[in-house]
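Asker: Sequence plus the predicted model coming up.
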Amino acid sequence: MKETLLCLNFGHLLPYTMSDSNSTDFTNPSTFILLGIPGLEAAHVWISIPFCTMYIIAILGNFTILFIVKREPSLHVPMYYFLCMLAITDLVMSTTILPKMLSIFWFNSREINFIACLTQLYFSLSFPAMQSGILVAMAFDRYVAICDPLRHSTTLTNAVVAKIGLALVLRGTILILPYPFLARSWPYCRTNIIPHTYCEHIAVVKLACADIRVSSYYGLSVAFLVISLDVFFIAVSYTQILRAIFSLPTKDARLKTFGTCGSHLCVILSSYIPALFSFLTHRFGHNVALHLHVLMANVYLLLPPMLNPIIYGARTQQIRDKLLQPFTHKGT
């Protein structure tokens, strides 16, 4: 998902070219150099302000979701368990790239260890894959709750939810595992300079002195496998949900039932729309400046973690009530 899953794998089409004057004869470098946002180095401090703000909101919002769900027994149901899984993936996604990015922007700390770079590459790919799977699980939860409500508690038991969560973690972990191993197997030469704020997959392997088509083809296959299947299952779930909603007798009942899906639909849009823009920019925007590609790659990993807790906090009455509880008690 994202450049992370889909767009990155078209990244071999991007103009990540470096001057031949930077060429050297080293292989398997101990460190890489992250440029930040090429062409906008003078504005790094100013660019850091919105990114840092997004990260702070993401951290506070997602930890608040986790705290509220943990403290409130009435929220110990599948919907909120999946929401907690989403919050954890959001925290890891944003933390994977933001601290290093800020160290580049604020302290000009551009070096990153080779193994640390591959680790960052791995996390920036695997957790968006897990996030996409969690959105499918949340769609399934809404499908059972609306289309077969009497069996919801017996279908989605705590054990089943735990197994779904484990399966999503294993899927994201195993499918993405070849990425860093393939990247580590290539010999590197010419330069160790990465024109990016983090170790983006294709930006790294393009530095290799080898035919990287295996990495590109594998990445493309995984991207289509994960994204196409996830979008398909979400679409099937909501097709059944809409059929059940339109069969309800009154307009108020239809609106109330559909309202229970509102937060999830907004989260789906906040996750997949940036991915779509990244894909279109990378696939068709060959004349788009490199710094715009880099900015899109960062926005994709930072925007959903910031928006998701806001969406659920604003649209979910149980969470909203718990957030406002301290203030309402003071006023009484």
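Answerer: That came through fine.
Asker: From here on, just use CA atoms for contacts and neighbour counts.
Answerer: Noted.
Asker: What separation do you get for residue 4 and residue 123?
Answerer: Counting by CA to CA, to the nearest Å, the gap from residue 4 to residue 123 is 10 Å.
Asker: Give me the distance from the helix or strand hosting residue 226 to the chain's centre.
Answerer: Residue 226 is part of helix 213-246, with elements assigned from DSSP states H and E. Computed by CA atoms, centre = their mean, to the nearest Å, the chain-centroid distance of helix 213-246 equals 15 Å.
Asker: So residue 112, which state does it fall into?
Answerer: Of the three states, residue 112 takes strand under DSSP: H, G, I helix; E, B strand; the rest coil.
Asker: quick one, what contacts it?
Answerer: Shown in contact with residue 112 (CA atoms under 8 Å, 6 or more residues apart in numbering): 31, 32, 33, 34.
Asker: okay, pairing it with this:
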Amino acid sequence: MFHAIFDTVKGCQMMGQAKIGIIGGSGVYDIDGLENAAWVTVETPWGAPSDALLTGRLDGIEMVFLPRHGRGHVHSPSTVPYRANIDALKRLGVTDVIAVSACGSFREDMAPGDFVMVDQFIDRTFAREKSFFGTGCVAHVSVAHPVCERLRQACLAAGRAQGVTCHDGGTYLAMEGPQFSTVAESKMYRDSWGADVIGMTNMPEAKLAREAELCYASVAMITDFDSWHPDHGAVQISDIIATLGANSANARGLVARLPAMLRARDVCAHGCDHALEHAIMTAPDKRDPAVLAKLDAVAGRVL
């Protein structure tokens, strides 16, 4: 199985063309305008992904769409099968992953309806499997710079071309959920920790993408100010739903502009696609064959 997957990924790089994966968050459940669109089921050693994956071509570029919560929003942030999702994208030959997700804002100048092109994360999740590696094959990858700058800049340009107010950089605090923050927590994240937006789904997703040697970028779509804001209590759920709907339409417009910007694909200048080069610590004769079998798509390049 691994050899077929690796040949697919290697083939994409040799041809110099990207294969773009979109992970859709709340309100984003498909891609407009896909040619030869088909939902495909992908089996992974980490269980079933959130849903079938939608494949097709957009503006001549192969695309794969995965609804993070499943169609009908069946997975909570804590139960999203993050490892299976990233593994499935890798198995389908995806090279570049763009995650879109709803979030709250800690900044007056980052208002509902704005998009933030995240460049840093604070991970406060605790109930999720965060690595493909462990006993039997230990590895440590760097996530000092967890977002691929090439992809981030493409998303920034696509968002601005769509007419969205886009912020160039921001720190996304990932909380466990599913409840929202208390006022005390919200003020701490904003004032003491310096976070800009808050959500529940980009971790461990970004870490797993790095372990799978996938370029990853996050588009955080603001729906509301978090509970720190003095007017937060006056926000009506109908206002949030309306903003979510507008954000979803703009996200689809942003995605539609990406193929033209990401058509060429070469070795990642930021190192995302060779993050495992020196990461595996377990000696070859100590590696568990059963664990290695599960890593065929994620780490086959180095194993």
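Answerer: That came through fine. Computed from a predicted structure; not experimentally measured.
Asker: Drop the TM-score for these two in here.
Answerer: Remark: TM-score between the superposed chains equals 0.28 [TM-score structural alignment, normalised by the length of structure 2]; 138 aligned residues with a CA RMSD of 6.2 Å.
Asker: List the buried residues in the very next helix or strand once past the helix holding residue 226 of structure 1.
Answerer: Later in the chain than helix 213-246 of structure 1, the nearest helix or strand by DSSP H and E is helix 251-259. Of the residues in helix 251-259 of structure 1, those buried by neighbour count under the rule 16 or more other CA atoms under 10 Å are 254, 257, 258.
Asker: Reformat those residues as CSV; add distance to residue 183 of structure 1.
Answerer: Below are the buried residues of helix 251-259 of structure 1 laid out as CSV (distance: CA to CA, whole Å):
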residue, distance to residue 183 of structure 1
254, 51
257, 48
258, 45
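Asker: Could you tell me how many residues sit around the nearest residue to residue 308 of structure 1 once chain neighbours are set aside?
Answerer: Spatial nearest neighbour of residue 308 of structure 1, excluding adjacent residues (CA to CA, 6 or more residues apart in numbering): residue 267 at 5.8 Å. Residue 267 of structure 1 has 21 neighbouring residues, counting by other CA atoms under 10 Å.
Asker: List the buried residues for the helix or strand hosting residue 267 of structure 1?
Answerer: Taking DSSP H and E as the criterion, residue 267 of structure 1 maps to helix 262-284. By neighbour count with 16+ other CA under 10 Å, helix 262-284 of structure 1 contains the buried residues 263-265, 267-268, 270-272, 274-279, 281-283.
Asker: which secondary structure elements does the longest helix seen in structure 2 contact?
Answerer: Ranked by residue count under DSSP state H, the longest helix found in structure 2 is helix 237-261. Where contact means 3 or more CA pairs under 8 Å, 6 or more residues apart in numbering; DSSP states H and E, helix 237-261 of structure 2 is packed against helix 149-161, strand 215-225.
Asker: Dump those into CSV; add mean neighbour count as well.
Answerer: As requested, those are exported to CSV (neighbours: other CA atoms under 10 Å):
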stretch, mean neighbour count
helix 149-161, 20
strand 215-225, 27
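Asker: quick one: which of these is nearest residue 184 of structure 2?
Answerer: Proximity to residue 184 of structure 2 (CA to CA) singles out strand 215-225 among those, at 14.4 Å.
Asker: Out of the contacts of residue 112 of structure 1, name the ones that lie in strands.
Answerer: 31, 32, 33, 34 (DSSP state E).
Asker: before we move on, back to that, helices or strands up against the helix holding residue 226 of structure 1?
Answerer: Using 3+ CA pairs under 8 Å, 6+ apart: helix 213-246 of structure 1 touches helix 2-5, helix 114-147, helix 178-185, helix 251-259.
Asker: Out of those, which one sits most buried?
Answerer: helix 2-5 (a mean of 29; mean count of other CA atoms under 10 Å).
Asker: so how far is it off the chain centroid?
Answerer: Counting by CA atoms, centre = their mean, helix 2-5 of structure 1 comes out at 8 Å from the chain centroid.
Asker: and if you look at stretch 99-119 of structure 1?
Answerer: 20 Å.
Asker: start to end distance for it?
Answerer: In stretch 99-119 of structure 1, first residue to last residue: 14 Å (CA to CA).
Asker: about what we covered before: from the buried residues of helix 251-259 of structure 1, which single one is nearest residue 130 of structure 1?
Answerer: Using CA to CA, the buried residues of helix 251-259 of structure 1 come closest to residue 130 of structure 1 at residue 258, 25.7 Å.
Asker: Done for today, thanks.
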